[in-house]
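In: prediction below, plus the sequence it came from.
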Amino acid sequence: MGNRLLDRLRLMQAELTYIRQDIHAHPETAMKEVRTAVLVATKLKQWGITVTEGVGSMGVVGTLESKVPSNRSIGLRADMDALEIIEKNNVSYVSTIFGIMHACGHDGHTTMLLGAAKYLAENRDSFSGTVYFIFQPAEEKIGGAVAMIKDKLFDRFPMDAVYALHNGPRLPVGEFAIRSGPMMAADDTCVVTFRGTGGHGAVPHLAADVTVLLAEFILSLQTIVSRNIAPTDAAVIKFRVGGTARSFTKDVRDTIERRMKELAHGLATSFGGTAEVIFNREGIPVVNDVRFTERAIRAAESLVRAKNVYGNMPQIMAAEDFAEMLERKPGALMFIGNGNQSGELHSPTYNFNDDALIFGVGFWVSLVQQELHHDLRVSAL
């Protein structure tokens, strides 16, 4: 099925490329995706898809029912927001908004889901059930997933499972990668404030020097990962004036917070000062359901063959707020190859690879046709 489907999707390449580059040229940051949301809603309506706007403030949900009635359903999610980065790409569709660009490929995510919506709308007899196309705002910050969930996303659009795609710059175009269980990290931020007493440089022994205290604290932070976290667990702590902590499990997360506070207060006391520690748990880890990871793998393999699908990719320390949806619904997040041609994610030269568009559309179509197959029994879900 894969080659035949990709051949059909290649007929959409020019249209998809135009949409993607138009979105790239007009980036919008979290909860300001006005133009993008209008573009998405307009396209969906043109293709005969029922549209609900303003979900979670700026989110858009398209509802597509098959010709053959069924009570089965699936949710497909893409994010729409851009980043506050000055673009350095030399392309005809460079960002028209200074200081804002699509440096994480969300322009591609949105376009791939639009392409799938168009194809499935033109082929309603190729599946049996309901597809919800979820276009989410504010993935990078502010919490767009939570906003849509609080706006009763899963009550208003009852789906059996939810899936997402994210582009991967180190993965070749035409390849996919995923793993079951924890795949992307929880994202925590911390701010530590030390207070001491001032004094004259000639009598340093009469002061509580927070400069030396801060230096000691930064060095001591490195012992949390090396001495307090099991070697089989992964964690990262990065600290400047404030810091971030990344982890995959609740136990590791708790340990980092506890030890950070113990070190700060203990060192402050030894230097004759005080410490205040604010530890904010910003996001939870992406945890892919084992069964639904296998289903995502099967859909990808049907499109590009098994040798191009990696089912046990390494965990990565990046965070994704699609985790909030996975905490409430079974599903999985899959990585799609973007090719390493434009640097890393969140860099001023990053650019989604238009050659990857049809593979993303193809994955979505394959997944829907697999999960909402005419002969599939409800109990299989």
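Out: Cool, the structure landed.

In: could you use CA atoms for every contact and neighbour count after this?
Out: Noted.

In: now the helices for the chain?
Out: Taking DSSP state H as the test, the helices found in the chain are 2-9, 13-25, 34-46, 106-122, 144-150, 153-156, 210-223, 250-270, 290-304, 323-328, 357-371.

In: residue 183: which of these is closest?
Out: Among the helices of the chain, the nearest to residue 183 by Cα to Cα is helix 323-328 (9.9 Å).

In: check which helices and strands that closest one sits against.
Out: helix 144-150, strand 286-288 (3 or more Cα pairs under 8 Å, 6 or more residues apart in numbering; DSSP states H and E).

In: before we move on, the earlier item: export the helices of the chain to JSON lines and append columns for mean neighbour count and distance to residue 173.
Out: Output for these, formatted as JSON lines (neighbours: other Cα atoms under 10 Å; distance: least, Cα to Cα, whole Å):
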{"stretch": "helix 2-9", "mean neighbour count": "15", "distance to residue 173": "13"}
{"stretch": "helix 13-25", "mean neighbour count": "19", "distance to residue 173": "15"}
{"stretch": "helix 34-46", "mean neighbour count": "17", "distance to residue 173": "25"}
{"stretch": "helix 106-122", "mean neighbour count": "24", "distance to residue 173": "13"}
{"stretch": "helix 144-150", "mean neighbour count": "21", "distance to residue 173": "27"}
{"stretch": "helix 153-156", "mean neighbour count": "14", "distance to residue 173": "32"}
{"stretch": "helix 210-223", "mean neighbour count": "15", "distance to residue 173": "37"}
{"stretch": "helix 250-270", "mean neighbour count": "17", "distance to residue 173": "34"}
{"stretch": "helix 290-304", "mean neighbour count": "21", "distance to residue 173": "11"}
{"stretch": "helix 323-328", "mean neighbour count": "19", "distance to residue 173": "25"}
{"stretch": "helix 357-371", "mean neighbour count": "25", "distance to residue 173": "8"}
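
In: hold the first one in mind and look at this next one:
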Amino acid sequence: MNAVSYFQTHHEEMTAWRHYLHSKPGLLFDVQDAADFVVQKLRNFGVDEIAQEVGQTGVVAIIKGKPGGPAYRIGLRADMDALPIHERNEFAHRSEVAGKMHACGHDGHTTMLLGAARYLAETRAFHGEVALIFQPAEEGGVGAKAMLDDGLMERFSIGEVYGLHNRPGLPLGTFATRPRELMASADIFQIEIEGVGAHAARPHLGVDPVLVASHIHTALQSIVSRVADPLENVVVSVTQIHAGKADNVIPQTAIMRGTVRCLQSTIRARAEAHLRQIATGIAASMGAVATVDYRPIVPVTENMPEHADYAIQAARAVVGPDKASLEGPLNMGGEDFSYMLQQRPGAHIFIGQGDTNGLHHPEYDFNDAIIPLGCAYWVSLVERRCAPASPFGATIDAPQRHLGQIRGLQQPRGQRGRV
């Protein structure tokens, strides 16, 4: 029985796992229910090692194959956490926790990696060893970095690492990725504007921070239109403005919050510098004072080209060459898997969820139809990458080679060749 047939046979059981995980969501590092479920299943599967509380509540499992594979372990990562969203679905497996739901499909990601774990532990039809990484706090808590800070790569001898995420709108059961940049960096900012409060009928006696905020909001879009190279991808979004509590009072202060997303590291630092300059300069010109708190959250998710090719070849072995593209869509969403790709070579890939509600929607639900394909993709990647007789199995000094490749990718996009 091949991998796809195996997972189709176990599809109903794995769907039940996914529904259980969906019904018990946890936020950030508070994913103990999911972590306990993962550990219980891994023990039943007979994996060789299980480490808990990696990066607070993360789980890492080791499965050993045949001797003669790479001189390091292949890391496969799935995220476990949910979102602070009130679920509007009414199906039987809806969230049991008010105000929390799996609106990004991490329940499905965990299920697919668990399915692959069972198959790999049963068959051991690969060479070398595999590290299965179940991560907390992808949604804003930077759980990937917490696991890295806890020695993830060094403790478990991981030489390269791969991630998988569902994507609504991508045709059902297809795969897509890209070499180099795939997903954007994600930074957040807060601008506090100190003006002079006054009676709303006598605005000339005050300095209106709401007016200042309006001018700053408009001017920040010049970062996109006049600071960034037209070939660079950047988004600046002001998502909150808070000021005042009365209709007849010009408030003393206003607070703006938002996010900056970039697909090239070269524009990321410039965007921050110009945001600070615009906010403080406009505020000063209008008699107010602006204080900027700018916080980088995650870097650009940047695949290594050869590892993106490994990933897409593994996907093509499952779904065929016409359903796995190395020219997938760019995504301005952020992903903390980017921190793992900064430490080790690897790639992130999307699996098509079909025409469903989008990620972070209160009526989103992971499409169970893709569970067998996601499991089979992981198995395909491991068996190909860890096969000494194939070109995928070459032993390399992964960290050193990775650093050399990263240095080669740091030139600005415009210098990489134009058509």
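Out: That came in fine, so what should we check first? Remember, it's a predicted structure, so these values are computed and weren't measured experimentally.

In: what TM-score do we get after superposing?
Out: The TM-score (TM-score structural alignment, normalised by the length of the first structure) is 0.96; 377 aligned residues with a Cα RMSD of 1.5 Å.

In: got the helices of the first structure as TSV, with distance to residue 138 of the first structure columns?
Out: Formatted as TSV, the helices of the first structure follow (distance: least, Cα to Cα, whole Å):
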stretch	distance to residue 138 of the first structure
helix 2-9	29
helix 13-25	15
helix 34-46	12
helix 106-122	11
helix 144-150	4
helix 153-156	15
helix 210-223	31
helix 250-270	24
helix 290-304	25
helix 323-328	13
helix 357-371	21
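
In: okay, which residue is most central for the first structure?
Out: Centroid-nearest residue in the first structure, with Cα atoms, centre = their mean: residue 320, separated by 3.5 Å.

In: aligned against the second structure, show me the partner of that one.
Out: Aligned against the second structure by TM-score structural alignment, residue 320 of the first structure finds its counterpart in residue 335.

In: how about residue 332 of the second structure: what's its closest non-neighbour residue?
Out: residue 184 (4.8 Å; Cα to Cα, 6 or more residues apart in numbering).

In: distance of the one you found from residue 196 of the second structure?
Out: With distances taken as Cα to Cα, to the nearest Å, residue 184 of the second structure is found 38 Å from residue 196 of the second structure.

In: the two: which is more packed in?
Out: residue 184 (28 against 18; other Cα atoms under 10 Å).

In: how near is the more buried one to residue 335 of the second structure?
Out: In terms of Cα to Cα, residue 184 of the second structure sits 8 Å off from residue 335 of the second structure.

In: for residue 215 of the second structure, same thing?
Out: 31 Å.

In: touching, residue 51 of the first structure and residue 45? I think so.
Out: Yes. Contact status for residue 51 of the first structure versus residue 45: in contact at 6.6 Å, counting by Cα atoms under 8 Å.

In: and residue 207 of the first structure, how many neighbours does it have?
Out: 16.

In: in contact with it, which residues are there?
Out: 196, 197, 198, 199, 200 (Cα atoms under 8 Å, 6 or more residues apart in numbering).

In: got a list of what the first one touches?
Out: With contacts defined as Cα under 8 Å, 6+ apart, the neighbours of residue 196 of the first structure are 207, 208, 209, 210, 272, 273, 274.

In: with the third one instead?
Out: Neighbour list for residue 198 of the first structure: 207, 208, 209 [criterion: Cα under 8 Å, 6+ apart].

In: from those, pick the one nearest residue 32 of the first structure.
Out: residue 209 (44.2 Å).

In: trace the closest one over to the second structure, please.
Out: Using TM-score structural alignment, residue 209 of the first structure lines up with residue 208 in the second structure.

In: that match and residue 281 of the second structure, how far apart?
Out: Taking Cα to Cα, one finds residue 208 of the second structure at 16 Å from residue 281 of the second structure.

In: related to what we said a few turns ago, closest one to residue 167 of the first structure among the helices of the first structure?
Out: Across the helices of the first structure, closest to residue 167 of the first structure is helix 106-122 (Cα to Cα), at 7.6 Å.

In: please name every helix or strand in contact with that closest one.
Out: Using 3+ Cα pairs under 8 Å, 6+ apart: helix 106-122 of the first structure touches helix 13-25, helix 34-46, strand 73-79, strand 130-136, strand 162-168, helix 357-371.

In: so that helix versus strand 73-79, what angle?
Out: For helix 106-122 of the first structure against strand 73-79, the angle by axes from the mean of the first three to the mean of the last three Cα atoms, to 10 degrees is 150 degrees.

In: would you turn the helices and strands packed on helix 323-328 of the first structure into JSON lines with distance to residue 94 of the first structure?
Out: Formatted as JSON lines, those follow (distance: least, Cα to Cα, whole Å):
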{"stretch": "helix 144-150", "distance to residue 94 of the first structure": "25"}
{"stretch": "strand 286-288", "distance to residue 94 of the first structure": "31"}
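
In: compare the ones you listed and give me the one nearest residue 8 of the first structure.
Out: strand 286-288 (30.4 Å).

In: what range in the second structure does the closest one sit on?
Out: Counting by TM-score structural alignment, strand 286-288 of the first structure corresponds to residues 301-303.

In: so how far is that stretch from its chain's centroid?
Out: 11 Å (Cα atoms, centre = their mean, to the nearest Å).

In: what's near enough to touch the match of residue 320 of the first structure?
Out: 138, 183, 184, 185, 298, 301.

In: was I right about the second one contacting residue 328?
Out: No. Under the criterion of Cα under 8 Å, residue 183 of the second structure makes no contact with residue 328, lying 11.0 Å away.

In: who has more neighbours out of the two?
Out: residue 183 (27 against 16).

In: and the residue lying farthest from the centre of the first structure, how far is that from residue 213 of the first structure?
Out: Within the first structure, residue 202 marks the point farthest from the mean C-alpha position, 53.4 Å out by Cα atoms, centre = their mean. Using Cα to Cα, residue 202 of the first structure is found at 19 Å from residue 213 of the first structure.

In: and the gap between residue 286 of the first structure and residue 315 of the first structure?
Out: Relative to residue 315 of the first structure, and taking Cα to Cα, residue 286 of the first structure is found at 10 Å.

In: which neighbours do those two share?
Out: Joint contacts of residue 286 of the first structure and residue 315 (Cα under 8 Å, 6+ apart) are 182, 183, 184.

In: now do the contacts for the equivalent of the first one over in the second structure.
Out: Which is residue 182 of the first structure. In the second structure, the residue paired with residue 182 of the first structure is residue 181, using TM-score structural alignment. Counting by Cα under 8 Å, 6+ apart, residue 181 of the second structure makes contact with 263, 264, 300, 301, 302, 303, 330.
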